[in-house]
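J.: When you get a sec, could you give me coordinates for this:
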Amino acid sequence: MSTTTAIQVLTCDNPSPMTLEGTNTYLLGRPDQAEVVVVDPGPDGHKEHLHAVLESVGDRSVAEILVTHRHGDHTGAAKALSARTGAPVRGFDPDQCVAGGQGIVLPLAEGEKILAGGLSIEVLHTPGHTGDSVCLWIPEENALLTGDTVLGRGTTMVDFPDGTLTEYLQTLERLMDYAQARMLPAHGPAHEQLGPVVQRYLEHRHSRLDRVRELVAEHGQDLSPEQLAELMYAGRSPIHPHITHQIAAAQLEHLRSLGEL
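T.: Down below sits the predicted model:
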């Protein structure tokens, strides 16, 4: 399915509560250009998806393979795609970089502009979901690829302690600068405007923090993440308890950073 003639999306068949319908892989490049950039090539072990990506690339060369963050459902196929195309793999985390046939490859940097496929792709470091998360701004298309920072449905998790809620809230505020942009997430459907989605995220996070404050006031400041998660979710969440404990730990750490605990 194409989002525009310059941006194509292919969804991997890896659905789950965390990946929604699956991982969205994006191909960036105008059809009259001889090269394309691939973003988030998907998980390892999905040969059909890798074949679909290569088929969509066609006769074009792959200038770069970009990953929005370190999680395997985004990076797992990167080495295989690099081996097939010779393109370097680049992420904000140097550990995600693969030279391909290009020699030394530098990690992505805040504010960097990648000129490829007739487009300008600007890197925004947007930590919170993970410490290495990035979004990719394409001004010619008025489009922002949000990775897992903002999802097409539901809300994303803060992978604490690598990601922090403090950073995540700062990132969401920053993304309001792109409120009119089309939002292209790594999971779930696209949205014509980013702003309303980010506003809902902010309201949800602050509402949750207010609930944490109420529980801390009721049960004391020595609440552990496990205790807070039980009080917050009481076994009602379909998410694994390990993740709810991470969420609770991130909430408590954020309140500590504010001097409230």
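J.: Please make it C-alpha for all contacts and neighbour counts, starting now.
T.: Fine.
J.: list the contacts for Ala99?
T.: Residues near Ala99 by CA atoms under 8 Å, 6 or more residues apart in numbering: 87-89, 105.
J.: ok, those vs His125, which is closest?
T.: Val89 (16.9 Å; CA to CA).
J.: shouldn't that closest one be in contact with Ile65?
T.: Yes - with contact defined as CA atoms under 8 Å, Val89 and Ile65 form a contacting pair (4.6 Å).
J.: burial count for the residue nearest to Lys113 when sequence neighbours are not counted?
T.: Of all residues beyond its chain neighbours, the one nearest Lys113 is Glu122 (4.4 Å), with distances taken as CA to CA, 6 or more residues apart in numbering. Here the number of neighbours of Glu122 (other CA atoms under 10 Å) works out to 21.
J.: so where does Leu172 fall, helix or strand?
T.: Using DSSP states H and E, Leu172 falls within helix 165-175.
J.: What are the contacting residues of that helix?
T.: For helix 165-175, the surrounding residues in contact (CA under 8 Å, 6+ apart) are 126-129, 158, 195, 198, 201-202, 250-251, 253-254, 257.
J.: Please convert the buried members of the residues you listed into ChimeraX selection syntax.
T.: For anyone working in ChimeraX, the buried entries among the contacts of helix 165-175, judged by 16 or more other CA atoms under 10 Å, can be selected with:
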select :126,127,128,129,158,195,198,201,202,250,251,253,254
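J.: Another for comparison:
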Amino acid sequence: MAVASAGGDAVSRFATLVRAPNPGPMTLDGTNSYVLRAPGSPGVVVVDPGPSDAAHLRRLADAGRVELVLLTHHHVDHSEALAEFAAMADAPARAIDPAFCIGADPLHDSERIEAAGLALHVIATPGHTADSACFVLPDDGEHGAVLTGDTVLGRGTTIIADPDGALGPYLHSLGRLRALSAVGAGDGVTVLPGHGPVLPDLAEICDAYLAHRTERLQQIRAALDRLGADASTGAVTDLVYTDTDASVRSAAEASVRAQLRYLRGTA
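T.: Down below sits the predicted model:
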């Protein structure tokens, strides 16, 4: 049975989703903040407090005594309220990037964290950003669950935020996440994403993401064959991302830059 918290939706045995009121083209329905706790634990872990919205932060704080705040990556829709919420909850905050740590050391790859009656495992997953991390709850349900931040979204695909993000590391990160299903009880690892709905199968979504990246790289290669090897980011974006809305044009260009760097061997 999932454990519900005030103001949120229980989405797994250990996780409650509290969605921030910041919907938009890049944030989908809004930033997904998560409250984590083992059944019966008075303490909680909060992942990605999100934007500085008083009502949203109060819902997170009301869930229980906050033992730890974790950050999946530094983008403002996840981190804006980090310091504010850590002060409100009188709790330490940890992230891959030391600049976002408060009263605690930075996270490191393969670290095991024990808090709120839970054991979490940290996986460094650079690619979307250099400081992206995912958090594995191996005992959450039959096959476990993974909080993926923006490395894997609940709907659509994520951007490679060049120059901070890079495609090579991102493909490696997807491979590491995909391998979690093989290590555990098989397919069916729950995905708790940074935006969009919860997904039932990490392996399936990683396979889809890897296929999408392969297809995009083929499209970029075809565009370079047509436009010339030194074609600009804008020209390639115009040719490959023909159906992209103007509101996310900059994100499309960032992903194209990342793919061009990858193909040209500069990242």
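J.: picking up where we left off before, ok, and the most crowded of the contacts of Ala99 of the first structure?
T.: Going by other CA under 10 Å, Val89 tops the contacts of Ala99 of the first structure with 29 neighbours.
J.: contacting residues around it?
T.: By CA under 8 Å, 6+ apart, Val89 of the first structure lies in contact with 64-67, 78-79, 82, 96-100, 105.
J.: give me that answer again for 7 Å
T.: Contact analysis of Val89 of the first structure by CA atoms under 7 Å, 6 or more residues apart in numbering lists 64-66, 78, 82, 97-99.
J.: now Thr23 of the first structure
T.: Applying CA under 7 Å, 6+ apart, the residues contacting Thr23 of the first structure are 11-12, 14, 42, 73-74, 186-187.
J.: if we go to the second structure, which of those are intact?
T.: Retained in the second structure by both residues aligned by TM-score structural alignment, their matches' CA atoms under 7 Å are the following of the contacts of Thr23 of the first structure: 11-12, 14, 42, 73-74, 186-187.
J.: thinking again about what came up before, the contacts of Val89 of the first structure: which two are farthest apart?
T.: Leu66 and Ala99 (12.2 Å).
J.: residue in the first structure matching Asp90 of the second structure?
T.: The alignment partner of Asp90 of the second structure in the first structure, by TM-score structural alignment, is Gly86.
J.: wait, Arg264 of the second structure
T.: Taking TM-score structural alignment, Arg264 of the second structure has Arg256 as its aligned residue in the first structure.
J.: Repeat that for Gly24 of the second structure.
T.: In the first structure, Gly24 of the second structure lines up with Ser16, judged by TM-score structural alignment.
J.: ok, so what distance separates the closest residue to that match other than its chain neighbours from Pro41 of the first structure?
T.: Spatially, and ignoring its direct neighbours in sequence, Ser16 of the first structure is nearest to Gly22 (7.1 Å; CA to CA, 6+ apart). Taking CA to CA, to the nearest Å as the measure, Gly22 of the first structure falls 12 Å from Pro41 of the first structure.
J.: So between these two, which is more surrounded?
T.: The neighbour comparison of Gly22 of the first structure against Pro41 (other CA under 10 Å) goes to Pro41, with 30 against 21.
J.: any idea what that one aligns with in the second structure?
T.: Mapped onto the second structure by TM-score structural alignment, Pro41 of the first structure lines up with Pro49.
J.: Please pick out the residue of the first structure most distant from its centre.
T.: Here the first structure reaches farthest from its C-alpha mean at Glu218, the gap being 35.2 Å by CA atoms, centre = their mean.
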